[in-house]
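[1] My questions are about this predicted structure, shown below with the sequence.
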Amino acid sequence: MIRSKLTVIIHAEEEFDWGGGFFRSNNNITHGAELTTFVDQILATGVRVVLAMDYAFVSSEQGTKVIEHFKQQQYKNVEFASHLHPWVNPPFEEPTIDGDEIEDFYSFPGNLSADTEEAKLTSLTTLIEQKTGRRPTTYLAGRYGTGANTYQILKKLGYKLDVSISAFADFSSYHGPDFSNYTNSETSIDGIRCIPHTSGYISYCNGVANYFNRDSQNLAKFNNSFIGKVILKLLGVKRVRLSPEGYSYKEMHKLLKSLNDIGVENFIFSFHSPSVKVGLTPYIPEDKHLSKLRNDTLKLLNEFSSIRAD
């Protein structure tokens, strides 16, 4: 049995229409009380929580209340980190449509000029330090959007850990980064420690899932042919994130089991903060979806030690 660790990372951010574009004016936060309650429940399972907060969240009244609540707990098992959403984070230097909406391309921090990316992250870092009393050392790029300049900027600003990589994911079709060659193994870029958001493959056959999760090139061998794709379908191969947003307890459990089998040491369980309230993200349209997210999350976290030992 490996001594693996699981951290819950919450993308603490504003509420906006996920399919409606990126607007500077979308900075509303109404889910602070619900988030505080749920994080307290998560902490009761014994896991560590990272609140990766963007500018809109940190500067809001409700976001401030969330921060104050966890500051009173002497930072026990809670870390405040940075989460850069360029469209709501000053200084506002990127091009806009009608002065409010930014193009999708600039919603990825790594697509900004080096000066603009650094200026925005400096602004966010300073605000978090002012509000929390501690300078953040963990970074999560908005939309996982790291770029050519990101890690040098992080190093300059004193960051130690990046959690922006999303294992096996490719966002290049809509201007984002391509992480398809990354597995769930820890790596280092320009001296910054990088732990990927946990994602991988499950299958009807555990050995098949383990094979695909070991090496990013293994799946490509099957995807390059019609017969290979048919085999993947017959084997029930599916990519799953370690997240209750769109994935079931059963799927997450199978993913954890496979990644544990191949020796992954660090797991990141993640979700977006507006998902703690009905109607704020596509994942939670009704009360029943919120109940499922809560129940699946707490069940998985409570059972993590036994899953790890299987």
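    Ah, there it is.
[2] okay, CA-based contacts and neighbour counts for the rest of this
    Will do.
[3] what residue of this structure is the furthest out?
    Relative to the centre of the chain, the most outlying C-alpha is that of I227, 33.9 Å out, by C-alpha atoms, centre = their mean.
[4] Confirm that residue sits in a helix?
    Yes: judged by DSSP: H, G, I helix; E, B strand; the rest coil, I227 forms part of a helix.
[5] Excluding sequence neighbours, find me the nearest residue to M252.
    Leaving aside its sequence neighbours, M252 sits nearest to L242 (C-alpha to C-alpha, 6 or more residues apart in numbering; 5.6 Å).
[6] Confirm for me that the one you found is in contact with K257.
    No: counting by C-alpha atoms under 8 Å, L242 stays clear of K257, with 11.5 Å between them.
[7] With neighbour numbers in mind, choose between these two.
    L242 (25 against 20; other C-alpha atoms under 10 Å).
[8] Roughly how far does the more buried one sit from Y211?
    Distance, L242 to Y211, using C-alpha to C-alpha, to the nearest Å: 18 Å.
[9] Quickly find the element holding I268.
    Counting by DSSP states H and E, the element that carries I268 is strand 266-272.
[10] about what we covered before: please determine how far the residue farthest from the centre of the chain is located from N213.
    Remark: distance between I227 and N213 (C-alpha to C-alpha) = 21 Å.
[11] this is the other structure I want to compare:
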Amino acid sequence: MRFATPAAARVAWPSSFGRRFLVSVDVEEEFDWRKPFSRAARGVTAVAALPAMHARLADAGIGPLYLVDHPVAANPRAIATVAALAGAEIGAQLHPWVNPPDREPAGEGASFVGNLPREVEAAKLDTLIATIESATGAAPRAYRAGRYGLGPASLALLAERGIRVDTSMRARHDYRAAGGADFSHVGNAAFRTREGLLELPLSTVDVGRWRGAGEWLPQAARRVPKGRGLLARAGLHSRVPLTPEGVCAAESVAAVRAAAQDGERLLVLSFHSPSLVPGNTPYVRDDAELARFHAWWDAVLPALARHGFEPASLAEVLVAADEGGMVGPAGLEPAT
């Protein structure tokens, strides 16, 4: 399924909003990313490392959006840890293989919740939302599909359940090869969907001398063996997700500069909570990689400040989006 940003439905941020950035965190269980999906992988010990990272972000004026999945929400100690973080907003994240009810065989295709039958996706959403509300006393306002797994029914199901913000679209990424959705035609700009949701795509910025070439260039590079790597090493074109996971600080600093030049008003950064403890994700396998993870913030946060991007909470984003309205009528370009 392909999604695309409708230019007419982009949010027209008020001038008072300035340039902002939002930090989102996938707060989830630890599992081996190389192995088949397992319903038994529900350990959440890495959540204990979250308060120290939260304090570091809070010192920089950042109130993160924590998107918790079912193993976290259903674990009293883990969800209490997240709920105790001052200034945090708790949203929902759905990993279908560990989110009841278990009506489907766990597997690659089923790991994208939008691929499941509508009634199964709905039931999993209901379980997740109810578990979060029971544990925290508040229903989540924001949602992310694990593995960015939106499907044809997902946005309508979210709107029916009172979710106001979706942040499942990863700008300029295509997951069709694994069975997921295609977001290669989704840009970084926030927009309203036909269902009335505020969509906040995870930011991915083009850098390099040919960064303005358009979508045809990365698509053509995919068809050439090692084509994207060749373009990146030549300094011509590369796509940089704004995350400390698998992305070097220098690339991200360049991406922040390019985003400012492009006139971006809101950037959405992200990482996974298990990366705070070595050995849980492919991005942080040892202490040296954990040090690089933290060094990324030491470089990127000052770069954001230099280019006029100030931190924003989800509440501030919602107020500004409602105040600013849209460029045109709400909608989402037809997907196939």
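    Alright, I've got the coordinates. In this text the structure is predicted, and so the values were computed from the model without any measurement.
[12] quick one: the strand holding I268 of the first structure to the second structure mean distance?
    Overlaying the second structure shows strand 266-272 of the first structure at a mean distance of 0.8 Å from the equivalent residues (mean C-alpha distance after the TM-score superposition for the first structure).
[13] In terms of secondary structure, what does that strand contact?
    Under the contact criterion of 3 or more C-alpha pairs under 8 Å, 6 or more residues apart in numbering; DSSP states H and E, strand 266-272 of the first structure touches strand 5-12.
[14] Need the counterpart of L67 of the second structure in the first structure.
    In the first structure, the residue equivalent to L67 of the second structure is A52, according to TM-score structural alignment.
[15] what do you get for P117 of the second structure?
    The alignment partner of P117 of the second structure in the first structure, by TM-score structural alignment, is S113.
[16] can you check L157 of the second structure too?
    Counting by TM-score structural alignment, L157 of the second structure lines up with I153 in the first structure.
[17] So P91 of the first structure is in contact with E118, correct?
    No: the pair P91 of the first structure and E118 fails to qualify as a contact (C-alpha under 8 Å) at a distance of 10.1 Å.
[18] which one of these two has more residues nearby?
    E118 (20 against 16).
[19] for the more buried one, what are its contacts?
    Residues in contact with E118 of the first structure (C-alpha atoms under 8 Å, 6 or more residues apart in numbering) are I153.
[20] so how far is the helix or strand harbouring it from its chain's centroid?
    Using DSSP H and E, E118 of the first structure sits within helix 114-132. Taking C-alpha atoms, centre = their mean, to the nearest Å, the mean C-alpha location of helix 114-132 of the first structure is offset from the chain mean by 19 Å.
[21] moving C-terminal of it, what's the next helix or strand?
    Moving toward the C-terminus from helix 114-132 of the first structure, the next helix or strand (DSSP H and E) is strand 138-141.
[22] Read off where that next one ends up in the second structure.
    The aligned range for strand 138-141 of the first structure is 142-145, by TM-score structural alignment.
[23] residues in contact with the matching stretch?
    By C-alpha under 8 Å, 6+ apart, stretch 142-145 of the second structure touches 67, 90-95, 112-113, 163-168.
[24] Any chance of a PyMOL selection covering the buried ones in those residues?
    This is the PyMOL syntax for the buried subset of the contacts of stretch 142-145 of the second structure, where burial follows 16 or more other C-alpha atoms under 10 Å:
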select buried, resi 67+90+91+92+93+94+95+112+113+163+164+165+166+167+168
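[25] show me where the first structure has helices.
    Applying DSSP state H to the first structure gives helices spanning 32-43, 55-59, 61-71, 114-132, 150-156, 206-214, 216-223, 226-234, 249-261, 287-302, 304-309.
[26] List the residues that contact the residue nearest to T281 of the second structure when sequence neighbours are not counted.
    Once flanking residues are discounted, T281 of the second structure sits nearest to S275: 5.7 Å by C-alpha to C-alpha, 6+ apart. Each residue near S275 of the second structure by C-alpha under 8 Å, 6+ apart is listed here: E245, T281, Y283, V284, L290.
[27] Save the residues you listed as a markdown table, and put in neighbour count and distance to A55 of the second structure too.
    Compiled in a markdown table, those are given as follows (neighbours: other C-alpha atoms under 10 Å; distance: C-alpha to C-alpha, whole Å):
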| residue | neighbour count | distance to A55 of the second structure |
| --- | --- | --- |
| E245 | 21 | 20 |
| T281 | 20 | 22 |
| Y283 | 21 | 22 |
| V284 | 22 | 20 |
| L290 | 20 | 17 |
